[in-house]
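# I'll drop the sequence and a predicted model, then ask my questions.
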Amino acid sequence: MRSMSVSIVWFRNDLRLGDNPALIAGLGSGRAVVPVYVLDEEADGVRAPGAASRWWLHHSLLSLDASLRALGSRLVLRRGPAEQAIAGLAAETGAEVVYWNRIYDQGSRERDARLKTSLGERGVRAESLKANLLFEPWEVKTLSGDPFKVFTPFWRACRNLPSPGHPLPAPKALPAPESWPSSDTLASWRLLPTSPDWAGGLRATWTPGEAGALARLTDFLDDTLERYRQDRDLPAVEGTSRLSPHLAFGEIGPRQIWRAATARGHSAATEKFLAELGWREFA
């Protein structure tokens, strides 16, 4: 029997199953899917995460792996420069294609371009997709073709574009490779604080992971959205969405938030909240 060909899905700041174009592309390729996360603390220009971010990352990866295992898959963990790790994994698995969702800072764009070139030289196709913005940077330009420097005209231009599409559903199953490549253990990365364990406040306040992000969004829409316009700047009031860390790790996507908010109806509060999502992309 002919062995099933392999695709790699490289998770980065998109630690979710829902509305994940790279994951859906891997599934749609008809190949076995090898999901991977690379902890890259060595590449030029990479800023190591702080202690609280490391705590969050540990729990977010734990949640993602559990979700993948429920689909018959798992999350492969590698540590080191991402270009080397992804190229090495492609060689180990005989992968024919690597999918990832785009990151937009200069260093990441340059690294991704180098990786696409090096993979292509090895006969491996690489495809990047849009998952972490409502509007691509090249879609929102001034009449002269330059980036906007003031938010109000930027947001007006965004609102004149077609609305973001519907979020992609999470897959119900993922085809596994015939044999899994080696993986680090999450514990070996030692992301959690130990001596002392100062993370009690984080554990009591936050629930990292996709399920926690979706629950946080529902709570915000149910309890806070209608007061958001006037309460968001009041420190003594819980008037914000508290979605920022979930968005930063990609446990929820902006398109999911947009659709859930607009489904509640259009109001001044909703429009202000959507504009704050726009600020995230403008900044």
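Looks like it came in fine. Numbering: from 1, shown residues only.

# switch to C-alpha atoms for all contacts and neighbour counts from now on
Noted.

# Spell out which helix or strand contains residue 208, please.
Using DSSP states H and E, residue 208 falls within no helix or strand.

# isn't it right up against residue 246?
Yes: using C-alpha atoms under 8 Å, residue 208 and residue 246 qualify as a contacting pair, with a distance of 7.1 Å.

# which strand is the longest one in this protein?
In the chain, ranked by residue count with DSSP state E as the criterion, the top strand is strand 32-39.

# Any buried residues in the helix or strand just after it, and which?
With elements assigned by DSSP H and E, the helix or strand that comes after strand 32-39 is helix 51-70. Using 16 or more other C-alpha atoms under 10 Å as the test for burial, helix 51-70 gives 54-61, 63-65, 67-68.

# With distance to residue 172 added, can I get those residues in a markdown table?
A markdown table is the format used below for the buried residues of helix 51-70 (distance: C-alpha to C-alpha, whole Å):
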| residue | distance to residue 172 |
| --- | --- |
| 54 | 29 |
| 55 | 29 |
| 56 | 26 |
| 57 | 24 |
| 58 | 24 |
| 59 | 22 |
| 60 | 20 |
| 61 | 19 |
| 63 | 16 |
| 64 | 14 |
| 65 | 15 |
| 67 | 10 |
| 68 | 10 |
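
# let's bring in a second one:
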Amino acid sequence: MPTALVWFRNDLRLDDQPALQAALAQGYAPVPVYIHAPDEAGPHANGAASDAWRHRSLHALDGALRARRSRLTVLRGPTLPALERLAAATGAEAVFWTRRYEPAFEQRDTTIKRALRRGGLHAESFNGALLIEPWDVATKQGDPYRVFTPFWKTASAQLRKPRPWDAPKRLPAPPEAADATTIDALGLAPKRGWDHDFWTQWFPGEIGARAALTTFLPRIAAYPDARDVPAIEGTSRLSPHLHFGEVSVQRVFAAIGDADAPPEARAAYQRQLGWREFAHHLLHHFPHTVDRNLDPRFDDFDWAPFDAVQFDAWTRGRTGVPIVDAGMRELWHTGWMHNRVRMLVASFLTKQLRMHWSHGARWFMDTLVDADLANNTLGWQWVAGTGADAAPYFRIFNPLLQAKRFDPDAAYVRRWVPELGTPRYPAPIVDLAETRDAALAAYKRRG
């Protein structure tokens, strides 16, 4: 039976895995492989929290493969020569993988595909991460969208009901690779165990992803209102599972569509999946936005000089603004932050402290277990007002009013800021009214 390499990346699952499906459908015995090549991610690689998650997710994938009599072959990069050596050693005739949309990976994967084909291998990539490819949605003029609502209207009209593919019950045993290493040898797990608290709340891997989806489905009816309340489990908490591809977005979209909930509630969550699609649409078409503004009118905006003391207070949850501090502490202890609170802490950094959004974006990429370049870039530029936004005003969230509205009993704040109201809690590092006025003045100067 001929063999094919199935190259796993951020698609760490066997269920609804199009690269694996293609290998089996075309009559190949799949050789699952993961290649560790962090240098190839460019300057915007995911950070320590993501590495900690990946370590556990890779172990989960290897366990799932071994339960089917296969296993994950782990190699070190560079990627192209690693694939070529493994193909030669196993006699593979083909290499299959699912696409990634980060600029560094899009360029690298194109080079790899061409080189493999020149070498006589059948090389093919598939959409395993999105509902619709970024290049399949365009305005009537053929341009990429910059505003979400018309994007989602066009994209959703093209969607068809997903028909996810079930994971195989058995797989052929792959041959040994002489230069294979182990998952533990990659050094992804933190040496000092600072991530210990993460795993009281998270279960990386395909089983954990399906459990999170199953837990969320009965709560969909309450989702439109509950999603904004940080003190309760009102969101799906699927973001890291989706980022690492432990569950397919097609599977999630189909499950939500079939859920026993009002149509408007199901549509509200599917719309959030639409925002994820939009983020990848923007990243593909405007790759420069990982560093620079989507809206060039903000290129000369009067950002304040970077203040290391204030930034440190923000990262440590010591700003003296309770809901901001609660969010930053939740992030530090769990590797995650509620989406409403993400907007508030980002607004505080970019508006009240008036620091460039890239400082916060880098911190999130290092500390979030769901750090995703597309979503992170969209989110920070949306809050900063420099990105895809139809709103004709300079959005500034008032953290005190937001806390009163979405955490009226202070249940969320008191969980993460137990010293609130005591001498141990600091005074605000800035005056919220004064800094808001200063931000608006800077906006007016921009023109």
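Now that the structure is in, tell me what you want to look at. Keep in mind it's a predicted model, so treat the numbers as computed, not measured.

# on that earlier part again, can you pull the buried residues of the longest strand of the first structure?
32-39.

# Next: stretch 193-205 of the second structure.
Those would be 195, 198, 202-205, for stretch 193-205 of the second structure by 16+ other C-alpha under 10 Å.

# Same question for stretch 37-47 of the second structure.
By 16+ other C-alpha under 10 Å, the buried positions in stretch 37-47 of the second structure come out as 44-47.

# so which of those comes closest to residue 247 of the second structure?
Checking the buried residues of stretch 37-47 of the second structure against residue 247 of the second structure by C-alpha to C-alpha gives residue 46 as the nearest, at 19.3 Å.

# Translate residue 218 of the first structure into the numbering of the second structure.
Under the alignment (TM-score structural alignment), residue 218 of the first structure pairs with residue 214 in the second structure.

# Relative to residue 220 of the second structure, how far out is that match?
Separation of residue 214 of the second structure from residue 220 of the second structure (C-alpha to C-alpha, to the nearest Å): 11 Å.

# Compare the two (neighbour count), which wins?
Shown here are residue 214 of the second structure and residue 220; by other C-alpha atoms under 10 Å, residue 220 has more neighbours (26 against 14).

# quick one: contacts for that one?
Contact analysis of residue 220 of the second structure by C-alpha atoms under 8 Å, 6 or more residues apart in numbering lists 256, 259, 261, 265-266, 269.

# how big is the offset of the longest strand of the first structure relative to the second structure?
Compared with the second structure after fitting, strand 32-39 of the first structure deviates on average by 0.9 Å (mean C-alpha distance after the TM-score superposition for the first structure).

# give me the stretch of the second structure that that strand matches.
If you align by TM-score structural alignment, strand 32-39 of the first structure falls on residues 29-36 of the second structure.

# what does the matching stretch rub up against?
Outside of stretch 29-36 of the second structure, the residues within contact range by C-alpha under 8 Å, 6+ apart are 1-9, 20, 23-24, 71-77, 79, 82, 171-172, 174-175, 186.

# Inside helices: which ones of those residues?
20, 23-24, 79, 82 (DSSP state H).

# quick one on the thing from earlier: I'd like the buried residues of stretch 37-47 of the second structure laid out as CSV, including distance to residue 308 of the second structure.
Below are these laid out as CSV (distance: C-alpha to C-alpha, whole Å):
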residue, distance to residue 308 of the second structure
44, 21
45, 23
46, 22
47, 20
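
# out of these, who's nearest residue 280 of the second structure?
residue 44 (14.9 Å).

# from memory that closest one sits against residue 373, does it?
Yes: at 7.4 Å, residue 44 of the second structure counts as touching residue 373 under the criterion of C-alpha under 8 Å.

# Can you get me a residue count around residue 179 of the first structure?
Neighbours around residue 179 of the first structure, by other C-alpha under 10 Å: 7.

# Do a quick rundown of the strands in the second structure.
3-8, 29-36, 73-76, 92-98, 122-126.

# residue range for stretch 226-234 of the second structure in the first structure?
Stretch 226-234 of the second structure covers residues 231-239 of the first structure once aligned (TM-score structural alignment).
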